[in-house]
Every structure is written in structure tokens, then in C-alpha cells.
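Student: got a structure for you, letters missing:
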């Protein structure tokens, strides 16, 4: 038995990690799969997604995924449909990781910049939680993780819209805990 299994296990658990092919999302997929969870992830980049899945298969991890542009409501709905099929209608862990950032002075942000950042960083995880709610309940042990940022707590230059989106995620996290936690 390896060191991981001696500490704890996620065997039998299922997880969806958005934006799991690089950065923090990649590390989360590796950890969850390393502890035995079956993981589903998504990326906008099909080539990168296929390369990561092959890499994870080589490590003996149970990871599947699909191409998804989380800024699209239709893609989010298809993603949850795929997760529903992959995990027989049950999801234990939803990790809202995918996000975007645009560095600009406040006066230089365009309405398109604002919409892109808020859609990716706030609306998408909000909607995914709504869509995943029945799956999380069906598992009997549902958990949601939001990846935020220090920018959601303190002021940083060139990040006003990103910071606002992450501050909103922090508040959404608290409210969902209040409404959905046992």
C-alpha cells in the first residue's frame, strides 16, 4: 500500500474538474485521481485534452473528459450531460477551477472584457452548480470547491474586473454553504 492509500482514499468517488489540463486544474486532477477518484475534466483545447488523458492513462489514473467552452450555456449543459452518463447520475466533487484574466487599467476595460471575465469566472461556475446539484444530491456526499484568488480579497493593480469576479465567487461559496450544507 502506497503512502497516499495509508493516509486516505477517494476510491469510489467521482469528480468533475473544470479546466483540468494545465495549472492548478491539472494538479487537482492528478491529486484526485492519485487518491483513487474517477475524474472527468474539460478543456477548450482538444489536442491538449487528449494528450493529458493519455498521460493520465499511462499513470493508471481513471480520467476522462471532453472539449467544452464554459462560456457557452449549451456547452455547460452538454458537459453535465456527459458527466451524468460517465458517473451514472452521481457526482461527489465539483471543482470550479476554469477562469480567465485580462490585465488592464480600469479605464481601459471594454464591455467585452467585462462580459468575458464575469461569464468565465462567475456565471459559468454559478450555472454549473445549478446543473450539477441533482448529481451532487444523488451521490449522498456532494462537495463543491471554488478556486478563488487573493485578488478576491485584496486590491491589486490591473485586475479590477478579475478581482470583482473572485470576490463574488467568495460570497457565492459562503451562500451555497449556507443553503446546501447539512
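Tutor: Nice, thanks for sending it over. None of the values given here were measured: they were computed from a predicted structure.
Student: going forward, measure contacts and count neighbours with C-alpha atoms only.
Tutor: Will do.
Student: any idea how far residue 107 is from the residue nearest to residue 48 when sequence neighbours are not counted?
Tutor: Among residues not flanking residue 48 along the chain, residue 21 sits closest, at 6.8 Å (CA to CA, 6 or more residues apart in numbering). Residue 21 is 33 Å from residue 107, where distance means CA to CA, to the nearest Å.
Student: between the two, which one's more packed in?
Tutor: Neighbour count, other CA atoms under 10 Å: between residue 21 and residue 107, residue 21 has more, with 26 against 7.
Student: what about residue 164, how many neighbours?
Tutor: 19.
Student: Quick check, it in contact with residue 150.
Tutor: No. Between residue 164 and residue 150 no contact is recorded; they are 11.3 Å apart, counting by CA atoms under 8 Å.
Student: Grab the nearest non-local neighbour of the residue nearest the centre of the chain.
Tutor: The chain has residue 96 as the residue nearest its centroid, 2.5 Å off, counting by CA atoms, centre = their mean. Spatial nearest neighbour of residue 96, excluding adjacent residues (CA to CA, 6+ apart): residue 146 at 4.9 Å.
Student: Second structure for comparison follows:
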């Protein structure tokens, strides 16, 4: 019988992390690399991903930067093809890249905003998962980790289309889990709460808005990106071999508040 700590090892595994140049994506990428994975750092700008990969390599971690705008299908294919060229295959996909260009009421949302948010937050996750699936199946295992949000479970005012997109991402995750389980490919969603990142700055830099959110939290504070890493490491590893289709909140108790 294997020792439990060995089941958390990611030695020999290859991971793609989108939106990995900063925030939650960067924190998860570092955690995967620290557990032994070779990690593709992906984001829109090559300079940004090269900087993170160089930082990781100085720490003795294995990482390569590949720029990719997830809203561009050709760039998604290039990301997967180059990953396979560099590391030989793919075992782990973390769909972290997301957008939320407008903070406002639902009746002010336009079709253009809706399309942009859904293309990046949902469609790109489906397409990238589909592109990674053949390699995962050929290697006999795979883990897809979709970074959703508590907003996909319990919507907040002014976050309408973002909430819709994250609810759709949760359902995409469960569809992947149901359809791909027979090939030993697992899919799970992580739903962060309020995390102090550049992406959520519109929330935590406004004291009134921040207090509104924090007052609802049993733990009484927002989180740091590193506090999302533990769940990702579990779901990426063999320790989670029976976990698929799950929706895991890391929200300071927001959903029960």
C-alpha cells in the first residue's frame, strides 16, 4: 500500500495553468511545481510568463512560459501542441484565466459584454479541456481543475454576467467528469471566495464594498492567493483519485454565512 504522502507527489506530471502570471494562477503553478510537476506558465504576454518561469527556475522548479490568449482557438491549440513538444504530454490542466470587464447591474449589460465574458470564462475552458483530453487519455490519467467562483453558486449584486459564467463553468466541470471518467480523467471545480488579487481589486480597494463582503464571512477576512493552493494540489494528485465532478469552496464560509 502506498504511503499517503506519496499520493500527493506530482513527480513526472505535466501541468498547464492558464492565467498563471499572477494571483491565484501563479500561486497554484508554484504549488504544482513544488510538488514535482513540470509546469507550463501561460498568460497573454510572453514577457510576463517568461518572467514567472525564470523566477520558478531560480527556485529549482521546472517551468516553461508559453503565451496564450484563451479567447483565440488557434492560440489554445498552439499552447497544447507546444506543451507536448516540450514535455511529452499533459496530465493536469488548471483553467484559471478569466475576465470580468464590467461591474454593474444586470439591466445594463450588453450582448458584447456577455459574449466576451462567456468566451473567456466558459468556452475557452471547454476548448482547452478538449484539446488536452487526448494526451491525458493516452497517458492513462488526467485531472482538469476549473477555477470557478462562489459567484457561480450565490450571486452578488453587480456581478451578474460573471456569476452566470461561473455557474456555467461548474456545469461544464460536471459534464467533463461524467463523460471523461471512463478514461480516468477527473474534473473538479474550485470556487474561491474573495481573494486579494489584481483581478478582484475593484472589490477590496473599495472600503465600503470590502466591508460588505467581509461582514458576511465567518472567518472575517479575505484570503490570499496561496490559500487556494492546497485544494488544487489535492485535486491534481492521486490522493484525489476518487474525486470527480466535485465543487469545492474555499470561501471563508461565505456560502454558509
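Tutor: Sure thing, it's come through. Small disclaimer: the values here were computed from a predicted structure and weren't measured.
Student: TM-score them against each other, please.
Tutor: Once superposed, the chains reach a TM-score of 0.92 (TM-score structural alignment, normalised by the length of structure 1), with 177 aligned residues with a CA RMSD of 1.4 Å.
Student: circling back: how deep is the residue nearest to residue 96 of structure 1 tucked in, by neighbour count?
Tutor: Using other CA under 10 Å, residue 146 of structure 1 is surrounded by 16 other residues.
Student: I'd say the residue nearest to the centre of structure 1 and residue 126 touch.
Tutor: No. Contact criterion CA under 8 Å: residue 96 of structure 1 and residue 126 do not qualify, at 9.1 Å.
Student: what's the offset of stretch 170-182 of structure 1 from the middle of its chain?
Tutor: Taking CA atoms, centre = their mean, to the nearest Å, one finds the center of stretch 170-182 of structure 1 at 16 Å from the center of the full chain.
Student: Quick check: the aligned residue for the residue nearest to residue 96 of structure 1 in structure 2?
Tutor: When structure 2 is aligned by TM-score structural alignment, the residue opposite residue 146 of structure 1 is residue 146.
Student: where does that match land in three-state SS?
Tutor: Under DSSP: H, G, I helix; E, B strand; the rest coil, residue 146 of structure 2 falls in the strand class.
Student: which residues touch it?
Tutor: 94, 95, 96, 125, 169, 170, 173, 187, 188, 189, 190 (CA atoms under 8 Å, 6 or more residues apart in numbering).
Student: Neighbour-wise, give me the winner out of those residues.
Tutor: Of all these, residue 187 has the most neighbours under the rule other CA under 10 Å, reaching 32 neighbours.
Student: Mind checking what secondary structure it has?
Tutor: Three-state assignment for residue 187 of structure 2 (three-state DSSP): strand.
Student: From residue 175 of structure 2, how far off is the spatially closest residue to residue 43 of structure 2 that is not a sequence neighbour?
Tutor: Nearest residue to residue 43 of structure 2, sequence neighbours excluded (CA to CA, 6+ apart): residue 19, at 4.7 Å. Applying CA to CA, the value for residue 19 of structure 2 to residue 175 of structure 2 is 23 Å.
Student: Those two: which has the busier surroundings?
Tutor: Counting neighbours by other CA under 10 Å for residue 19 of structure 2 and for residue 175 shows that residue 19 has the greater number, 25 against 14.
Student: Please enumerate the helices of structure 1.
Tutor: Applying DSSP state H to structure 1 gives helices spanning 3-7, 23-34, 46-58, 73-86, 111-118, 124-139, 160-180.
Student: what angle separates the longest one from helix 111-118?
Tutor: What separates the directions of helix 160-180 of structure 1 and helix 111-118 is an angle of 40 degrees, with axes from the mean of the first three to the mean of the last three CA atoms, to 10 degrees.
Student: Residue 97 of structure 2 - how many residues pack around it?
Tutor: 25.
Student: residues contacting it?
Tutor: So residue 97 of structure 2 contacts 18, 19, 20, 25, 43, 70, 120, 121 (CA under 8 Å, 6+ apart).
Student: Please tabulate the residues you listed in CSV, including the columns distance to residue 53 of structure 2.
Tutor: Listed next are those as CSV, based on distance: CA to CA, whole Å:
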residue, distance to residue 53 of structure 2
18, 13
19, 13
20, 10
25, 13
43, 12
70, 19
120, 23
121, 24
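Student: Just the residues you listed: which are in strands?
Tutor: Per DSSP state E, strands hold the following members of the contacts of residue 97 of structure 2: residue 18.
Student: Excluding residues flanking it in the chain, which one is nearest residue 25 of structure 2?
Tutor: The nearest residue in space to residue 25 of structure 2 (CA to CA, 6+ apart) is residue 19, at 5.5 Å.
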